[in-house]
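Visitor: I'd like to go over a predicted model; first the sequence, then the structure.
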Amino acid sequence: MSEFRLDLERTARIGFGEAIYCAGKSVAQVTAILESDPARALLLTRLEPAKFEALPATVRVRLDWDPVSHTAWQGDPAPLPEAAGPRIAIVTAGTSDVPVAREATRTLRFSGHASTEIVDVGVAGLWRLLDRVAELRRYQVVIVVAGMDAALPSVIGGLVPGVVIAVPTSVGYGVAAGGRAGLDAILASCAPGITVVNIDNGYGAACAALRVLNALLLHNKEVPS
């Protein structure tokens, strides 16, 4: 009996497909999943370099693997809309947060959505953020990725009207390491209406953004212009 069952109807149910979480899976298990239907487009997350290199060459050649985010996809991602520009910005407090942010970027791209990355605008140099506020206010969704005390989501939450999705990261010294300090700080934020996902969960933040955009699309279809 197979050790896995792909959720082939997820896109029809909720608007985006299943991702293959590779951490904890053996090379043999990842290989079996990918070889079960080589023509099927699949998103893979947490595919570490050693595990990627251990996959059979015939499997690796089919994958678009990103060494920063440790994500990969088999097959072609969904096409981007022809006219509309990115509706999602992905903001990081520091460059150390980029791997988590890139996981969100790649997840969105696989699902047919472009995004704009704005890197290294943390509160330690607040002028860097203030230079981009007018730009950030144009996006429907802003994903904010921050470690340490994760103050950046609260600041952005008080400056922009769009949906703010916060991702605490495990970046930091001492009590900040592991990300719990950042998670607690965001949950206790005085900026109302911030959505929070789990520590280092760029994939989850992207899925939350997809739900927002899908809801907007459904609303636009149902309401006559």
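Guide: That came in fine, so what should we check first?
Visitor: going forward, measure contacts and count neighbours with C-alpha atoms only.
Guide: Will do.
Visitor: what's the distance between N198 and F4?
Guide: Using C-alpha to C-alpha, to the nearest Å, one obtains 25 Å as the distance from N198 to F4.
Visitor: so the two - more neighbours on which side?
Guide: N198 (16 against 10; other C-alpha atoms under 10 Å).
Visitor: and for the nearest residue to A177 once chain neighbours are set aside, the neighbour number?
Guide: Spatially, and ignoring its direct neighbours in sequence, A177 is nearest to S170 (5.3 Å; C-alpha to C-alpha, 6 or more residues apart in numbering). Using other C-alpha under 10 Å, S170 has 22 other residues around it.
Visitor: next one: H113
Guide: H113 has 23 nearby residues by other C-alpha under 10 Å.
Visitor: and if you look at V119?
Guide: 19.
Visitor: likewise for G125?
Guide: 11.
Visitor: below is an additional structure, to be compared with the one above:
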Amino acid sequence: MDTREVLEKVKQGEISIEEAEHYFRKAPFDEMGYAKLDMHRQIRSGFPEVIFCSGKADAHLVPIVKRLYEANGEVFGTRASEQQYEMLKEIYPEIQYDPISHILKIEKKEKKEGVGLIAVCTAGTADIPVAEEAAQTAEYFGSKVERIYDVGVAGIHRLFARLDAIQDANCVIAVAGMEGALASVLGGLVNKPVIAVPTSVGYGASMNGISALLTMINSCANGIATVNIDNGYGAGYIATQINRMGLKEK
């Protein structure tokens, strides 16, 4: 539960003042020896802690998922493997896994419909795994997402055909490998922030995404911010923050 949810439950008489007080007195993190779970992150930032699954031992991952799920009634993990999913599914049959984005999650049954609008665009189909990480992150955090895939500069007319939907968004995510030109094009077409996500897609001279990264951070278009190579999660998180701000202004 976040702060507002606790206070609402007190207001509705669902929990006592003493129970609420106990909640707020809990330590800001849970010491697990191998991990220190930030249980107050949602109170501070509005977003609960997310699990980066890649590289985590099974003996560590399972208790982390268990503790976060118990505390929040939901859990979200990035860069998860099929093996990790199959293992967790034995414990939590309701867990969902997307083999494209490598995201696993357990969502609240009363999950609300997404609000606002974030446009997630890719230059090519090969960029979709990173774009899906961004899109599903934003959706998990409560944003409505419009997916606009395969609209790169090799066929710019494909982008123009969806320009109205892109311009309606509170934030645009541009996911591109190769030379990474999509972010610059979008930056010159919209009046909202553009988050550029370079991907490691491309031939030898793309240097596993460094070429796209350099193009994006050197863009002459205004209003573009660039995250790390293949960092769809970071883009989805920031886009949600911007989307929330856009809703407050409206």
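Guide: Arrived safely. Because the structure is a prediction, the values reported are computed rather than measured.
Visitor: could I get the TM-score for this pair?
Guide: Overlay of the two chains. TM-score (TM-score structural alignment, normalised by the length of structure 1): 0.89; 216 aligned residues with a C-alpha RMSD of 1.8 Å.
Visitor: show me what contacts the residue nearest to A177 of structure 1?
Guide: By C-alpha atoms under 8 Å, 6 or more residues apart in numbering, S170 of structure 1 lies in contact with 147-148, 176-180, 199-200.
Visitor: any idea what it aligns with in structure 2?
Guide: Counting by TM-score structural alignment, S170 of structure 1 lines up with S200 in structure 2.
Visitor: please apply the same query to A72 of structure 1.
Guide: Per TM-score structural alignment, A72 of structure 1 is aligned with L104.
Visitor: hang on, that match in a helix?
Guide: No: assessed with DSSP: H, G, I helix; E, B strand; the rest coil, L104 of structure 2 is strand; it does not lie in a helix.
Visitor: okay, stretch 111-120 of structure 1 sits on what stretch of structure 2?
Guide: Using TM-score structural alignment, stretch 111-120 of structure 1 pairs with 141-150 in structure 2.
Visitor: roughly how far is the matching stretch from the heart of the chain?
Guide: 11 Å (C-alpha atoms, centre = their mean, to the nearest Å).
Visitor: now do that stretch: distance from first to last residue.
Guide: So stretch 141-150 of structure 2: terminal residues 25 Å apart, C-alpha to C-alpha.
Visitor: likewise for stretch 132-140 of structure 1?
Guide: 15 Å.
Visitor: would you mark the buried spots in that stretch?
Guide: 136-140 (16 or more other C-alpha atoms under 10 Å).
Visitor: tell me which residues of the longest helix along structure 1 come out buried.
Guide: In structure 1, with assignment by DSSP state H, the single longest helix is helix 202-222. Using 16+ other C-alpha under 10 Å as the test for burial, helix 202-222 of structure 1 gives 202-210, 213.
Visitor: over to stretch 89-107 of structure 2?
Guide: So, applying 16+ other C-alpha under 10 Å, buried residues of stretch 89-107 of structure 2: 95-98, 101-107.
Visitor: just these now: which is nearest E113 of structure 2?
Guide: E107 (12.4 Å; C-alpha to C-alpha).
Visitor: ok, that closest one touching V75?
Guide: Yes: using C-alpha atoms under 8 Å, E107 of structure 2 is in contact with V75, at 6.7 Å.
Visitor: so what sits against both of the two?
Guide: Listed as contacting both E107 of structure 2 and V75 by C-alpha under 8 Å, 6+ apart is no residue at all.
Visitor: and the strands in structure 2, which stretches?
Guide: 29-31, 36-38, 51-52, 75-78, 96-98, 103-106, 115-122, 143-148, 171-176, 194-198, 224-226 (DSSP state E).
Visitor: closest one to E86 of structure 2 among those?
Guide: Among the strands of structure 2, if distance is taken as C-alpha to C-alpha, the winner is strand 96-98, at 9.2 Å.
Visitor: that closest one vs structure 1, mean deviation?
Guide: Averaged over the aligned pairs, strand 96-98 of structure 2 sits 1.1 Å from structure 1 after superposition, using mean C-alpha distance after the TM-score superposition for structure 1.
Visitor: who are the packing partners of that strand?
Guide: If you count contacts as 3 or more C-alpha pairs under 8 Å, 6 or more residues apart in numbering; DSSP states H and E, strand 96-98 of structure 2 packs onto strand 103-106.
Visitor: the strand it packs on vs structure 1, average distance?
Guide: Looks like 1.2 Å for strand 103-106 of structure 2 (mean C-alpha distance after the TM-score superposition for structure 1).
Visitor: ok now that strand, how far from the chain's centre?
Guide: The answer for strand 103-106 of structure 2 is 12 Å, by C-alpha atoms, centre = their mean.
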